[in-house]
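Chemist: Fold the following for me, if possible:
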Amino acid sequence: MLLSTSSAADATRPNIVLILADDLGFGDIGCYNPRSKIPTPNIDRLASQGLRFTDAHSPASVCVPTRYSLLTGRYSHRRPNRNGSFNAGALIDEGIVTLPAMLAKAGYRTDMLGKWHLGFDFTSFDDALAGGPVDRGFASYFGVPASTDIPPYFFIEDDHAVEAPTAMIDEHHSEGVRNIQGAFYREGKIAPGLKLPEVLPTFAERALARIEENAKSPETPFFTYLALTAPHTPWLPAKKFHGRSSMRAEGVPPALADYGDFVANVDDIVGQVLDRLDELSIADRTLVIFTSDNGPTWYDDDAELTGHDSAGPWRGMKGDVWEAGHRVPLIIRWPAHVPADETSDALIGQVDFFATLAALVGQKLAKETAPDSHNLLPVLLGHDGATGRETLITQSSQGVLSLRKGSLKFIPHLGSAGFSEPKREKPTPGGPTVQLYDLANDPGETTNLAGERPNVVAELTALLERLQTAERTAP
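Modeler: Here you go, the predicted model:
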């Protein structure tokens, strides 16, 4: 039986497990792309038991601004500094109510495992790493400061380094792929006891242990945020996953095929989490969210070479203002509450997790809290007539914003504004200086309508400017 919004908040509060993959493509998963060359039986199982969204978006097409928006319910352009270096200062200002802080107020135990990438107020490795997860709403944290291709490389427990990064590691690249693909990582400091291939399985083990520990106190619901470091570079699948995908073929560089095996590794971790929930007999009272922070590092010629289109039907890749940069998989399961084995084309953003979960647990938000987060709980619960957003802003790696209004997409820029070429395109004489697409008829963003619809361009230009400067864009 589907619950109404009010009765959902009154029901026993579910545990919440949020799994955030890193640089996973829309087309990598079987339930989104039947032609995928990567087996993803566990994510597919989750989709068969839950609601799969086809028009879901990360707030940005790169890591840092997405994570900021997801945890604050604020559009990423409200925090212009996108540098997530561990010692560049905490990006979430003290005093901002975060998603875990809101859930803690509602009586949840809140834990984070994995990639933070939102900076710390760093002084020294002998001191607490202030401004991180445990200072922004989480009761516990075990993870790494950023991606495992960005030094320094070290584990953090709560607010202290497990082992200071005192050794050095040389920069590494793989043959046959671009510099930002394969087993790529940068030169820098590393904790002597840390091995990069062991980071991902360590997070999985820690997450399972934390869920098991929390399950011992069923009177206290828990929120577990598992921010994976995969399939972001370095592509380091565990040995048992080598050859798991069908991308290994003559002419395909082994380092490129490693990506498929790494995605299979991610799928296995999702399966471990689902299995542990079953073993603990708490699956029925646990809401599971699976998504990715942005699109994949996968070029058009990678798709041609391997026969696998990580971006799916969308244009571009990670970093881009085009769809493949920010249209991401999103699957949500909550047995007997969220419709099972169904698909939703509602427009939704990860920025909406905050208000939606607040409604679920019965927390009223102050006007200044999560100002860009929409409550889409009726969509999640499958209510008749429930609709998604009407407008949504996303951001490219170069900070260029795009605006969705219905099926229309407006980009005040020519080019990808990200990783794909051309990143910036000069307008032709008398030609358009912006991009406008109708995704209902042109999902691949192949036909720029800006020159044909100047009135629409003017309307959306004004709307984007208004939304950018508004104190609050959510109802």
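
Chemist: going forward, measure contacts and count neighbours with C-alpha atoms only.
Modeler: OK.

Chemist: which non-adjacent residue is nearest L274?
Modeler: In space, and not counting its chain neighbours, L274 is closest to A283: 7.6 Å by C-alpha to C-alpha, 6 or more residues apart in numbering.

Chemist: Count the residues that sit near the one you found.
Modeler: If you count neighbours by other C-alpha atoms under 10 Å, A283 ends up with 20.

Chemist: Return the residues in contact with it.
Modeler: L274, L277, P335 (C-alpha atoms under 8 Å, 6 or more residues apart in numbering).

Chemist: what's the closest of these to G50?
Modeler: Looking at the contacts of A283 and their distance to G50, the nearest is P335, at 7.5 Å (C-alpha to C-alpha).

Chemist: quick one more, to check against the first:
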Amino acid sequence: MNHCISSLFLSLVILTALPVGGHAADPADSSKQLNFVVFVVDDLGYMDIGANNSECFYETPNIDRLADSAMRFTDGYAANPVCSPTRYSLMTGKYPTRVRATNFFSGKRSGRFNPAPLNEHMPLEDVTVAEMLKSKGYATFFAGKWHLGESEEYYPQKQGFDVNIGGHRIGGPYTGNKYFAPFKNPEMEVESPAGDHLPDRLARDTVRFIEENKDRPFLAYLSFYSVHTPLMGRPDLVKKYKQKAASIDGAEFAEEEQVLGNQVRKVRVLQKHAVYAAMVEAMDEAVGKVLRELDDSGVADDTVVIFTSDNGGLSTSEGLPTSNLPLRGGKGWVYEGGIREPWIIRYPGVTPAGSESSEPICSIDLFPTIAAAAGVEVGHDVDGVNIRAALEGKSLDRESLYWHYPHYSNQGGIPGGAIREGDFKLVERYEDGRVHLYNLKDDIGEQHDLADTMPEQVDQMRRRLHAWYQTVDAQFLQPKDGLVPWKPE
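Modeler: From the prediction side, this is the model:
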């Protein structure tokens, strides 16, 4: 039996519980401006936290306690199945396809065809969430993974952040001793003592920023390098999880469809990787350290806390460290395992403690939601929406969510697009134009293709998806060796 069959099938009824905090910290009825703490965990899958998965192999007590005091979204998404595009959407509220930032920077792998043209930085003219809040007098802080530009002119301090600890061009902790000091990170002015652990270092810097700015409004954006490869864990935690894994039986891997070449691609179906588990728990400890500081500084009741990831868990490549089951696929795939994310939001005075919402939300929604909470009128177009209604337990007035990934991922995922409307999700393959239709309410694992039996639904959703392609100027696979890929009319 799969060790990680989820609590995803829990009731999707919004729970009614008391809100956290002693008062409603809301610009509408409070003179005090809200603070914002954003946690973005790299490569963390939906099923990788206990709050989403009652049988999770990894232990995440701090994140679970956050969920107990907040609203947990069962249908929260990343805007893309890999990192840089989703990070762009979190920063700007826009679909990354608009600026051709559709793969990690710089992912230009070819397959049967050449990939779509790729922009490799977040344009400086885009307004970031930090620039927006800075214009209202906020102190702004960034720590961790950036991966939104190839040179210093595109780094966090050029995009509205007063402080940048560790954010630069690369997508992982690949300098120095990687997850252990000395880090030799070019954006860390002060080196850690030998053996210091990166997630804890980033948390301490975040805590210090909160201590120093508790008397003014602030944005603290902690973007972990964890739990991205290289797979490296604290020895004490690795030992703990090796002992825990020894008692778990069952097949760890199964076969997944293969897009690149003829080799068999495996997918992890059982959470049992001790090193990855150690990385998850260390990240959870770092989250707990920051949350405790909000309490100790007396600002928890005035701070909106947002916890999410940038893409699905890594299940089909690079060590196959986690299982996303019952979700299909993982990082690099437009199946649910690649785009459905942990989303936990604690908005004092608004979100009932321990509540749950099945409203589909996406990383494009972060910017407009923070803007509204801070009382900032957004003076330009964004794709996301203010999800305040969902945070209050109501429905969102949004017709569709879209995905566009015209690339061959490191993880073997299909170049493709997708649209979700209500319970239905349409997946379109870019090599040949084939489509698949799934009812996510009945088939969260995307195993039962309804395309042949529901042609009207397919036609309606496909026309809307193609109209969106035009709106965002979507680019597609390019010819290779005389072969011409499918392209929407």
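
Chemist: How alike are these chains, TM-score-wise?
Modeler: The TM-score (TM-score structural alignment, normalised by the length of the first structure) is 0.77; 406 aligned residues with a C-alpha RMSD of 3.3 Å.

Chemist: ok, back up a step: mind checking what the residue nearest to L274 of the first structure lines up with in the second structure?
Modeler: Aligned by TM-score structural alignment, A283 of the first structure pairs with A300 of the second structure.

Chemist: try T233 of the first structure
Modeler: Under TM-score structural alignment, T233 of the first structure pairs with T229 in the second structure.

Chemist: For its match, give its distance to G330 of the second structure.
Modeler: According to C-alpha to C-alpha, to the nearest Å, T229 of the second structure and G330 of the second structure sit 15 Å apart.

Chemist: Tell me which stretches of the second structure form helices.
Modeler: In the second structure, the segments counted as helices under DSSP state H are 61-68, 83-92, 129-134, 198-213, 235-245, 274-296, 336-339, 366-373, 388-391, 455-471.

Chemist: Make CSV from those and add mean neighbour count and distance to P186 of the second structure to it.
Modeler: Shown next, in CSV, are these (neighbours: other C-alpha atoms under 10 Å; distance: least, C-alpha to C-alpha, whole Å):
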stretch, mean neighbour count, distance to P186 of the second structure
helix 61-68, 20, 30
helix 83-92, 28, 19
helix 129-134, 22, 22
helix 198-213, 20, 14
helix 235-245, 15, 26
helix 274-296, 21, 22
helix 336-339, 30, 31
helix 366-373, 21, 28
helix 388-391, 20, 38
helix 455-471, 15, 38
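
Chemist: of all those helices, which lies closest to K425 of the second structure?
Modeler: Closest to K425 of the second structure of the helices of the second structure, according to C-alpha to C-alpha: helix 455-471, at 8.5 Å.

Chemist: which helices and strands does the closest one pack with?
Modeler: Here helix 455-471 of the second structure touches strand 416-421, strand 424-429, going by 3 or more C-alpha pairs under 8 Å, 6 or more residues apart in numbering; DSSP states H and E.

Chemist: Just put these in JSON lines and tack on distance to C56 of the second structure and mean neighbour count.
Modeler: Listed next are these as JSON lines, based on distance: least, C-alpha to C-alpha, whole Å; neighbours: other C-alpha atoms under 10 Å:
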{"stretch": "strand 416-421", "distance to C56 of the second structure": "27", "mean neighbour count": "22"}
{"stretch": "strand 424-429", "distance to C56 of the second structure": "26", "mean neighbour count": "22"}
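
Chemist: Any chance of those in TSV with distance to R65 of the second structure as columns?
Modeler: Rendered in TSV, the data for those read as follows (distance: least, C-alpha to C-alpha, whole Å):
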stretch	distance to R65 of the second structure
strand 416-421	30
strand 424-429	32
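
Chemist: Next, work out how far apart H436 of the second structure and V458 of the second structure are.
Modeler: As defined by C-alpha to C-alpha, H436 of the second structure lies at a distance of 8 Å from V458 of the second structure.

Chemist: which neighbours do those two share?
Modeler: L426, A451.

Chemist: Next one: the aligned partner of G95 of the first structure in the second structure from E255 of the second structure, what distance?
Modeler: Here G95 of the first structure is matched to E125 in the second structure, going by TM-score structural alignment. Here E125 of the second structure is placed at a distance of 44 Å from E255 of the second structure (C-alpha to C-alpha).

Chemist: What of R204 of the second structure?
Modeler: R204 of the second structure sits 41 Å away from E255 of the second structure, going by C-alpha to C-alpha.

Chemist: same thing with W333 of the second structure?
Modeler: From W333 of the second structure across to E255 of the second structure, the span is 15 Å (C-alpha to C-alpha).

Chemist: who has more neighbours, those two?
Modeler: W333 (27 against 12).

Chemist: so the more buried one sits right up against P81, yeah?
Modeler: Yes: counting by C-alpha atoms under 8 Å, W333 of the second structure touches P81, with 5.8 Å between them.

Chemist: Overlap of the contact sets of those two?
Modeler: I339.

Chemist: What residues does the residue positioned nearest the centre of the first structure make contact with?
Modeler: With distances taken as C-alpha atoms, centre = their mean, the residue of the first structure nearest its centroid is D293 (2.0 Å). Residues near D293 of the first structure by C-alpha under 8 Å, 6+ apart: 20-24, 58, 60-63, 66-67, 326, 328.
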